[in-house]
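In: Here's my sequence, what's the structure:
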Amino acid sequence: MIRRRMALPTQPMAVITTVMLLILVLVAIFAPMWWGEQAVAADPDAIGLPPSSEHLLGTDKLGRDILLRTLVATRLSLVMALAATGLGAVAGLVLGALPAVLGPRAQRWFADVIATWLAFPVLLLAMLTVILLGPGAITAVVALAVTMVPSFARLAQTLSARVAGAEYLAAARMLGVSRGRQFTHYVLPNIAEPVIVNVTMSVGGGLLALSSLSFLGIGVQPPQFDWGRMLSEGFAQVYVSPIAAIGPGVAVVFAGLAFSLFGEALAAFLRNRGGSRALSRRRLGPAPRAATPAQQSAPPALLEVEGLCVSFPGESGWQRIVRDVSFRVEAGELVGVVGESGSGKSVTLMSVAQLAPAGAAVTASRISFDGTDIAPLSDRQASKALGTKVGVVFQDSLTALNPALRVGGQLAEVPRVHGGSSRADAHRQAVEALGRVDIPNPEQRAQQFPHEFSGGMRQRALIAMSQMGSPSLIIADEPTTALDVTVQRRVLVMLRKECADNGAAAIVVSHDIAVLGELCRRIIVMYAGRIVEDVDATLLARSDALAHPYTRALAASLPDLDTDRSAPLATIPGEPPDLSQELPGCAFAARCPFATDRCRTEAPPLRAHAHGGRVACWHPQDGMSREERPRAEVTV
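Out: Below you'll find the model as predicted:
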């Protein structure tokens, strides 16, 4: 196993840049101790000597060894760059992030200050600082810090704006947490990572800027010297001895690259941590073959999935989140998938559509779509086999639509890319698709951007987009999230109408079992990454016909006209299990009143049941009415 703390040094770029930084640090520490006196001692007998075995880069106009001076100058050059970047970052953080805890008025004032500061040319600010303070090393540091403050402030302002509207910060204000603590414990920790990366990368730019100031004569002054000062001295004799400028020039480039590349490596590590560790997929083991005899003997369906497993890399190796899922969807059939959050619904269907999250490992005994087994195919081959035959309606319509493109243009991409249609014909098809989903003024709406649509209209636009290629299967991942009940019903009716008109099948993911009961013909119930029941939707109205205790509890939690309004709504006791841990038995056993020792040690297979569907339970509760069931099954 590769621990997280070791993940960064094992990246090739990080290893190289770490070695480069280590060399710089060692030189900065030991060079002044070993060669400090030699670097400043003039030797009249060795003035302007060319490179030799005794002086590898030659000597300057006072007979001082250029290589030793370059090495000794490392300390001052690095200290100045780090100090300037640190001062600029601290001041920028205060100026940009502190207003997040001071209120909207302070945010507006500080935003104006930052915008005005950014409007001044960087060189003008630096020169103005030098004029006020006079040339010198401290002046150069202050001048560079002044030019860095507005860029750090703008970054901190952008990052802290999201924190300012967070509910946890509002709760802290309600609890009377001081503004200082809000800033240090709530704002800064949530913006720290990108700021640290930006600071690391800015050190390289700071080195170049400070060297430029010293080169111009307004930075480090004699007898002190840094790389920029040495470049200025070497430039005076560049036509006589060009090598005099090579040592400090190479040092500036080397240090700048070291810090910039380290910042890039750090940014890549922070982006990918938690899912970027290279774990061997052989440790996943073979995909299970769990197809039931009933499935094996059934005629081919539009979609047949057997033994689907989806795993993600975790702290202790691969964690199997979706476990041994098998189901089938007939042509033209509407199937609902329901379960609590984290049950694996969306991951399962996105994996079937070849849209598994980054870092996921998908295995299956068989994934057959329209007669083609895509399980053994590569990602590119599988995507080509699916083509436009599968349409997807994503959960968040605002992020699913590109905010930079007009809605009509996005819909037109499908016929243009896959159908080879002309621009005009593709636009016509896009307008017609918007009209079919009852979007008013489709010609005008096609020219608008996603943010100009309401939530319900964006969701209908996604349905129209999923139908552009005349797919055989539509996968709708919680298409009614964040919509009010009226809009929900309209979107679902639209989805059912589109499927009926085009003869397409649909798989709809939702938390609301009542919604799926009205929309779909069959319901698949998932719990802890497994299918626990596959049942006809008409049985949801008769909870005593449902076999699995979890499905019954979901159905019982839905109020109806006969529900006692004076009593609290029914709930399911306990919490879903942690899927990062191995589950030896039935995952629902800890919450089930009918669980036995067998349930806790042996996972039940998904078997055919008398109600016409399938159930994974050692003690199915069919035949018991709601009054006959123990009250422990559904508690309040």
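
In: CA atoms for contacts and neighbours, from now on please.
Out: Noted.

In: residues touching Leu125, list them.
Out: Listed by C-alpha atoms under 8 Å, 6 or more residues apart in numbering, the contact set of Leu125 reads Ala143, Val146, Thr147.

In: hang on, the last one packs against Ala126?
Out: Yes. Taking contacts as C-alpha atoms under 8 Å, Thr147 lies within contact range of Ala126: 6.8 Å.

In: still on that earlier bit, of the contacts of Leu125 - the most surrounded one?
Out: Ala143 (26 neighbours; other C-alpha atoms under 10 Å).

In: pretty sure it contacts Leu133?
Out: No. Look at Ala143 against Leu133 with C-alpha under 8 Å: they stay out of range, at 9.3 Å.

In: any idea which helix is longest in the chain?
Out: For the chain, the helix with the greatest residue count under DSSP state H is helix 66-97.

In: how about this one, so we can line them up?
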Amino acid sequence: MRRLPWVSAGAVGLIILAAVLAPHIGLADPVGMDVAHRLAGPSPTHPLGQDEYGRDVLSRLLWGARTSLGIAFAAAAISCVIGTILGVVGGYVRGIAELLTVRSMDVVLCFPPLLLALLVVTLLGPGASTLVPVLVIVYLPSFTRVAYAGVLSVRGHEYVTAMKVLGAGRLRIMTRTILPNIAGPILVQFSLAAASAVVLESGLSFLGLGVVPPAPSWGLMIGAARGTMVQAPLLLLWPCLALTVTILAMNALCDGLRDMLDPHPAARRVSWFSRFRRRAPTAPLARVEPDTVLDVRGLSVAIGDPAEGRYAVRDVSFQVKAGETLAIVGESGSGKSLMSLSAIGMAPAGVEVAAGTSGMDGADLLALAPGELRKLLGDRIAMIFQDPGSSLNPVHRVGAQIAEAIRAHRPVSAAEARERAVAMLRNVGIPDPERRARAYPHELSGGMRQRVMIAMAIANGPRLLIADEPTTALDVTIQAQVLDLLAALKRDGGLALLFITHSLPVVAEIADRVAVMYAGEILEEGPTAEIFAKPRHPYTAALLRSAPQDDGPAPEGISGTVPVPGDLPAGCVFAPRCDKRIEICDETRPSLFRIGPGRSSRCLRWASL
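Out: This next block holds a predicted model:
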């Protein structure tokens, strides 16, 4: 973390202090005239001299600071608060809210700021009471657009999705997760707006459309000094110098505060999140076995309008039982992560669940109202994301994030939640948990961050844990530790684990059953030992051949690439890359055949394999 910018903070503090104390430090009357001594130079009585009416320049300079800074700070603060609210709501809620907030500001931007200010002041008349709302209108669009842009860049980050999985509401996400991450750009914009407002107020006062004489203002002082700059050039120097120093000090202070308040070692441009769609149930839930935790049947997920036929997931069915690990394995782009998010009602914006059900405890997760789903997410359902560096909120300490997950679902005090957070860190094997709980995510190693994510996920004792490639970014030693930890949690607590990965060695170590996924379809499913010993689909066999082995032949790559949604082959989706295909494979889309107890394959030639 960076230190407080003492130089700029001291300069701004002195300027504000001088303006505040102006009526109490025995200065001359700022509007009192002494025409006999007009344009007099500096003297013990008047340290900066006297102006064209014999008024004390120092007194008018400090009283002018009260006027100029008061108007500037008031306008910048009001436009900052209103603009940030409009930008955050418009960027997060989208839809009609975006139209009414962000797009309406584009209309204001069509007018040049100075001309807009001149128009309003001309209609309403000059004066400080008119300048504040005028400047608010001028600077409101800039704050709205900065906040809106920040939301658009942050809302897709995994730590925002993680808050959604925890069951947090919109207001909490916008204020606790999104707003701290865009505070830096907003703070910089505040400094620019405040400095610009000082200049604009001075310019309007210079033109006679701002502060009404004889009230002191830096703009009025500059305007008056222009006519006497030959006889008394210092009268022009003092207000210009005060204006320049104030603007530079304010900009430097806001830049320093942005860096100081940002706990990450490098400044970020971060950022925001989108609405989730949910679909009414298409069919009643089928009866399931008592130990089944998650029962997904006929799940189909479309990108955009389902009528356009771009399905990223098609007719996927599986079950996860208590104390069991089901591994979903396949290449990148196969639809594993999208399927898992959609199965728990978390299909992202632009994606729509077109068919299917996802049953848990007798309820269809895809048909629950947002409030009901939030009660389950982070409580009975938890998720671990692939990259803990982006899943954890970088501006909050890890202990506070775990405590927040607990308090979102448990009626406990903040102190008790902190104690439970430390206990969870201890349970997942983090040394010195009290100290680590006070650390920021960037202060921890990759393995520790992943353990923090696991601690947060299991904090409320979930029945289902979805792990989306949780070991991809870790080295093999830390990977083994994380896998052992997950296995212990499943063994001791009867946890149902849905493990998503593309690593077959990881599958062999942790999974009880395997579902092989490709191009949005499950091509083969069965017990792990049987899948590895006798694969019944060419894609499964190709994946096994591509995996490195301690002893045996070198890995063999799979030619070609995974097809994109909306551009699938007419027959088997794997046919263009399959070395076992025959003519019928290019013409017929196979269904999922039951080939034995707990075994299935989507291959027309499974028997011959």
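
In: Restricted to strands, list the contacts of Leu125 of the first structure.
Out: The members of the contacts of Leu125 of the first structure all map outside strands under DSSP state E.

In: Dump those residues into a markdown table; add distance to Glu306 of the first structure as well.
Out: Formatted as a markdown table, these follow (distance: C-alpha to C-alpha, whole Å):
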| residue | distance to Glu306 of the first structure |
| --- | --- |
| Ala143 | 66 |
| Val146 | 63 |
| Thr147 | 61 |
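
In: List the residues that contact Leu69 of the second structure.
Out: Per C-alpha under 8 Å, 6+ apart, neighbours of Leu69 of the second structure: Val198.

In: Could you verify that it is part of a strand?
Out: No. With DSSP: H, G, I helix; E, B strand; the rest coil as the criterion, Leu69 of the second structure is helix rather than part of a strand.

In: could you measure it against Ala423 of the second structure, distance?
Out: 50 Å (C-alpha to C-alpha, to the nearest Å).

In: what residues are up against the residue most central in space within the second structure?
Out: Centroid check for the second structure by C-alpha atoms, centre = their mean gives Val154 as the closest residue, at 3.2 Å. Contact analysis of Val154 of the second structure by C-alpha under 8 Å, 6+ apart lists Val160, Ile178, Asn181, Val270, Ser271, Trp272, Phe273.

In: same thing but 6 Å
Out: Val270, Ser271, Trp272 (C-alpha atoms under 6 Å, 6 or more residues apart in numbering).

In: Check Pro605 of the first structure too.
Out: By C-alpha under 6 Å, 6+ apart, the contact set of Pro605 of the first structure is Ala616.

In: again, 10 Å this time
Out: Ala290, Ala291, Thr292, Asp324, Ile531, Val532, Cys586, Arg614, Val615, Ala616, Cys617, Trp618 (C-alpha atoms under 10 Å, 6 or more residues apart in numbering).

In: Ok, Arg297 of the second structure next?
Out: If a contact means C-alpha under 10 Å, 6+ apart, then Arg297 of the second structure has 285-286, 315-319, 343, 355-359 as its contacts.

In: Name the nearest of the residues you listed relative to Val7 of the second structure.
Out: Of all the contacts of Arg297 of the second structure, Val7 of the second structure sits closest to Ala343, with 54.6 Å by C-alpha to C-alpha.

In: Alignment lookup: the closest one to the first structure.
Out: Mapped onto the first structure by TM-score structural alignment, Ala343 of the second structure lines up with Val352.

In: shouldn't its match be in contact with Asp379?
Out: No. Between Val352 of the first structure and Asp379 there is no contact under C-alpha atoms under 10 Å: 11.4 Å.

In: Brilliant, that's me finished.
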